[in-house]
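Enquirer: model this:
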Amino acid sequence: MAGTWFITGTSSGFGRLLTERLLTRGDRVAATLRRPEALDDLRAAHGDRLWVSRLDVTDAESVRHVVEEAFAALGTIDVIVNNAGFGTFGSVEEVTDEQIRQVIDTNLLGSMHVVRAVLPHLRAQGYGRILQVSSAGGQTTYPNFGYYHASKWGIEGFCETVAREIEPFGIGLTIVEPGATPTGFGTALATPPAMPEYDRTPAGDVRRARDNGTFPLSNDPEKIARAMIDLVDSQANPLRLPLGSDTYRDVRASLVARLAEHDAHRETALSVIRDDVVASG
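Expert: Sure thing, here's the model as predicted:
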């Protein structure tokens, strides 16, 4: 059965792949992006099943306006894909103030703007799905991605809260966590000049791996797009969907290490309980 999807960041990467695949199988897509002309070929091929609008997710008022227009034009929307993103590559000292603002405004605040704008419409229609595109970097960390991690860890905490709040309305939310994938995102990272002080640190090692092409990009973007669509088709509603061997490996290792450290401090944690609470059982 054909559905209707609203997708941000559709000029390239997962957003473009999702749009192409959905249109090919007969779905309708409301595609938003900064440069609408990037989808002229798809508009020519698929006609009015593709609704396109210019959108900068960092502009909250614009997000509300475009969402209103999309629901007015399409009637109902089954799936929201919060995909627009921006990344920086550099140690915490190297990245500029402007780059920090852009990654937080896009990945964190921009995603929040979209969720807040669509919820009244999804509640009114009594159903819907939200797919929040995060990454392995939403639960684990790598050198040179500190501000990207800040945005992704932040949006995961936000979405975990939202998922609990909207479940009674028949709305599902899944955080999608792709691993390193050759989508062009890596080459588009904002990369400030390197500081020599970080050359002989893990940040320097990761920079060299990226520069000499040995940083592994082992995941297939087409398969990731297909897995996201398959998830919606299956009607399963997990809170998180890890995609990629690196995501599975690295996030699992991070969770195991965090749990071990957490348990190691059990006695200290319990030692600060108020005496009157302990006495009362």
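Enquirer: only C-alpha atoms for contact and neighbour calcs from this point on.
Expert: Will do.
Enquirer: So for Lys191, what's the nearest residue that isn't a sequence neighbour?
Expert: Let me fix one detail, which is that residue 191 is Thr and not Lys. Leaving aside its sequence neighbours, Thr191 sits nearest to Phe89 (CA to CA, 6 or more residues apart in numbering; 5.0 Å).
Enquirer: how about the one you found, what does it touch?
Expert: Contacts here follow CA atoms under 8 Å, 6 or more residues apart in numbering; on that basis Phe89 touches 95, 144-145, 189-192.
Enquirer: Swap in 10 Å and give it another go.
Expert: 95, 99, 143-148, 186-194, 203, 206-207 (CA atoms under 10 Å, 6 or more residues apart in numbering).
Enquirer: So among these, which ones count as buried?
Expert: When those are checked for burial by 16 or more other CA atoms under 10 Å, the buried set is 95, 99, 143-148, 190-191, 194, 203, 206-207.
Enquirer: Just put those residues in JSON lines and tack on distance to Ser218.
Expert: Below are the buried ones among the contacts of Phe89 laid out as JSON lines (distance: CA to CA, whole Å):
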{"residue": "Val95", "distance to Ser218": "27"}
{"residue": "Gln99", "distance to Ser218": "27"}
{"residue": "Pro143", "distance to Ser218": "19"}
{"residue": "Asn144", "distance to Ser218": "19"}
{"residue": "Phe145", "distance to Ser218": "19"}
{"residue": "Gly146", "distance to Ser218": "22"}
{"residue": "Tyr147", "distance to Ser218": "23"}
{"residue": "Tyr148", "distance to Ser218": "20"}
{"residue": "Ala190", "distance to Ser218": "22"}
{"residue": "Thr191", "distance to Ser218": "22"}
{"residue": "Ala194", "distance to Ser218": "26"}
{"residue": "Ala203", "distance to Ser218": "21"}
{"residue": "Val206", "distance to Ser218": "16"}
{"residue": "Arg207", "distance to Ser218": "18"}
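Enquirer: Which two among those residues are spaced furthest apart?
Expert: Longest distance between any two of the buried ones among the contacts of Phe89 is 19.4 Å, between Gln99 and Val206; criterion CA to CA.
Enquirer: how about the strands in the stretch 151-281 of the chain?
Expert: Ranges of strands in the stretch 151-281 of the chain, per DSSP state E, counting those that start in this stretch, are 171-178, 240-243.
Enquirer: I'd like those strands as JSON lines, with mean neighbour count appended.
Expert: Formatted as JSON lines, these follow (neighbours: other CA atoms under 10 Å):
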{"stretch": "strand 171-178", "mean neighbour count": "24"}
{"stretch": "strand 240-243", "mean neighbour count": "20"}
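Enquirer: Can you name the element that comes right after the helix or strand harbouring His113?
Expert: Using DSSP states H and E, His113 falls within helix 111-125. Remark: after helix 111-125, the chain's next helix or strand is strand 128-133, criterion DSSP H and E.
Enquirer: Redo the strands of the stretch 151-281 of the chain as a markdown table? Include distance to Thr4.
Expert: Converted to a markdown table, the strands of the stretch 151-281 of the chain look like this (distance: least, CA to CA, whole Å):
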| stretch | distance to Thr4 |
| --- | --- |
| strand 171-178 | 15 |
| strand 240-243 | 21 |
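Enquirer: one more to put side by side:
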Amino acid sequence: MTTTWFITGSSSGFGRSMTETLLARGDRVAATLRKPTALDDLKAQYGDQLWVARLDVTDTRAVHQVIDQAFADLGRIDVVVNNAGYGLFGAAEEVTDAQIRQQIDTNVIGSIQVIRAALPHLRAQGGGRIVQVSSEGGQVAYPGFSLYHASKWAIEGFVESVAQEVAAFGVEFTIAEPGAARTQFGAGLVMPESMQIYEDSLVGQVRQMVMSRSYEGFGPLSNPEKVVLAMIDSAASHPAPRRLVMGSSSYTHIHEALTHRLDALEAQMDVAFSTNED
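Expert: Predicted coordinates:
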């Protein structure tokens, strides 16, 4: 049975790989990206099987227009993959106001608006799946990625709530949390001018690792093709897994973070209960 997918950020990385994989297996793909010509080779090969539109997810009006048109042209879209996003690296006081705004506008507001635009269509057709691409950075935090983490923690909280709002309509969500992988994520990082005071700190250490494209400190790297296949396979799972952790490093780091948070919570049980009204 042919499945129809809508994917944002399809020009490179997981978005491009997913588009190629789905087309090769015979599915239909509505691919959006800021430079549609980047998919000219796939369009020439697959023709009407691939629907392409220009979309910058920071343009809310365009988000609604493009998604409305995709549903109108394709009739039904089974899976919406909210993939568009990028990373901002720098200590909190190094990044500029404009960089903060762009990070939030893209990773948070852009993702929120894609979901909001898709929900009426998914409800009307009796259900569907939304895959929100996050990262292990949606549950853990590293120095220098504070704004990136802020965006991922924010969108994960949004999805947790909205998933409950629309569950009765047959709309399900999965938050994809891959670890570090051999994609163009590092090359696409936005990095402000560094401050000398941070060079000998943890921020400086991570910066050197990022600039050298050496991610060994984050653990074993994930295979991008395997990550994409796991996300595709998850769309056929019922009920939908709320979170999909991919990569042993992602699993290890998230497990450690959750364990530490749970230990800290349990240590505060007496304080928590002591603040109840008598």
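Enquirer: Quick TM-score on the pair, please.
Expert: Laid over one another, the chains give 0.97 as their TM-score (TM-score structural alignment, normalised by the length of the second structure), with 275 aligned residues with a CA RMSD of 1.0 Å.
Enquirer: quick one on the thing from earlier: just the buried ones among the contacts of Phe89 of the first structure now: which is nearest Arg240 of the first structure?
Expert: Tyr148 (18.5 Å).
Enquirer: Look at that closest one and tell me its secondary structure.
Expert: With DSSP: H, G, I helix; E, B strand; the rest coil as the basis, Tyr148 of the first structure sits in helix.
Enquirer: With adjacent residues omitted, what lies nearest to it?
Expert: Leaving aside its sequence neighbours, Tyr148 of the first structure sits nearest to Gly87 (CA to CA, 6+ apart; 5.7 Å).
Enquirer: picking up where we left off before, for Thr214 of the first structure, see how far away the residue nearest to Thr191 of the first structure is.
Expert: 16 Å (CA to CA, to the nearest Å).
Enquirer: and what of Val251 of the first structure?
Expert: To Thr214 of the first structure, Val251 of the first structure is 21 Å away according to CA to CA.
Enquirer: Of those two, which one has the most company?
Expert: More neighbours surround Val251 than the other of Val251 of the first structure and Thr214, with 21 against 10 (other CA atoms under 10 Å).
Enquirer: To which residue of the second structure is the more buried one aligned?
Expert: Superposed on the second structure with TM-score structural alignment, Val251 of the first structure falls opposite Ile254.
Enquirer: now do Thr191 of the first structure
Expert: Under the alignment by TM-score structural alignment, Thr191 of the first structure pairs with Met191 in the second structure.
Enquirer: repeat for Arg226 of the first structure
Expert: By TM-score structural alignment, Arg226 of the first structure lines up with Leu229.
Enquirer: Now do the same contact list for its match.
Expert: Residues in contact with Leu229 of the second structure, defined by CA under 10 Å, 6+ apart, are 17-18, 21-22.
Enquirer: Over to Ile171 of the first structure?
Expert: Applying CA under 10 Å, 6+ apart, we find Ile171 of the first structure in contact with 78-79, 119, 122-123, 125-130, 163-165, 237.
Enquirer: how near is it to Leu239 of the first structure?
Expert: Computed as CA to CA, the Ile171 of the first structure to Leu239 of the first structure distance reads 12 Å.
Enquirer: Same question for Glu61 of the first structure.
Expert: Distance of Glu61 of the first structure to Leu239 of the first structure, computed by CA to CA: 28 Å.
Enquirer: Which one's more surrounded, these two?
Expert: More crowded of Glu61 of the first structure and Leu239, by other CA under 10 Å: Leu239, with 16 against 12.
Enquirer: contacting residues for the more buried one?
Expert: Leu239 of the first structure neighbours (CA under 10 Å, 6+ apart): 131, 156, 159-160, 163-164, 172-176.
Enquirer: in a helix, that's where Trp51 of the first structure is, yeah?
Expert: No. The assignment for Trp51 of the first structure, made by three-state DSSP, is strand rather than a helix.
Enquirer: On the three-state scheme, the closest residue to it other than its chain neighbours is what?
Expert: Among residues not flanking Trp51 of the first structure along the chain, Ala30 sits closest, at 4.6 Å (CA to CA, 6+ apart). Recorded secondary structure, Ala30 of the first structure: strand (three-state DSSP).
Enquirer: Ala30 of the first structure and Glu68 touch, don't they?
Expert: No. Taking contacts as CA atoms under 10 Å, Ala30 of the first structure lies outside contact range of Glu68: 11.7 Å.
Enquirer: Looking at the two, which one has more neighbours?
Expert: Set Ala30 of the first structure next to Glu68 and count neighbours by other CA under 10 Å: Ala30 wins out with 25 against 14.
Enquirer: re the thing from before, what subset of the contacts of Ile171 of the first structure is buried?
Expert: Those of those that meet the buried threshold are 78-79, 119, 122, 125, 127-130, 163, 237, by 16+ other CA under 10 Å.
Enquirer: Among the residues you listed, find me the one that's closest to Thr181 of the first structure.
Expert: Among those, Ile130 lies closest to Thr181 of the first structure (CA to CA), at 21.9 Å.
Enquirer: you'd agree that closest one is up against Thr8?
Expert: No. Assessed by CA under 10 Å, Ile130 of the first structure is found out of contact with Thr8, at 11.8 Å.
Enquirer: Common neighbours of the two, please.
Expert: Common neighbours of Ile130 of the first structure and Thr8, using CA under 10 Å, 6+ apart, are 80-82.
Enquirer: can I get these in JSON lines with distance to His113 of the first structure and secondary structure?
Expert: Putting those into JSON lines (distance: CA to CA, whole Å; DSSP: H, G, I helix; E, B strand; the rest coil) gives the following:
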{"residue": "Ile80", "distance to His113 of the first structure": "13", "secondary structure": "strand"}
{"residue": "Val81", "distance to His113 of the first structure": "13", "secondary structure": "strand"}
{"residue": "Asn82", "distance to His113 of the first structure": "10", "secondary structure": "strand"}
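Enquirer: any residues touching stretch 182-192 of the second structure, and which ones?
Expert: 12-14, 17, 85-91, 93-96, 99, 103, 144, 180, 207, 210-215, 221-225.
Enquirer: My guess is Glu177 of the second structure contacts Val245. True?
Expert: Yes. When contacts are counted by CA under 10 Å, Glu177 of the second structure is listed as touching Val245 (4.7 Å).
Enquirer: And the helix or strand hosting Glu20 of the first structure, what's buried?
Expert: In this structure, Glu20 of the first structure sits in helix 13-25 according to DSSP H and E. Residues of helix 13-25 of the first structure classed as buried: 13-20, 22-23 (neighbour count, 16+ other CA under 10 Å).
Enquirer: distance from the helix or strand hosting Tyr46 of the second structure to the first structure after superposition?
Expert: Secondary structure from DSSP H and E places Tyr46 of the second structure in helix 40-46. Its match in the first structure and helix 40-46 of the second structure itself, once the structures are fitted together, sit a mean 0.3 Å apart by mean CA distance after the TM-score superposition for the first structure.
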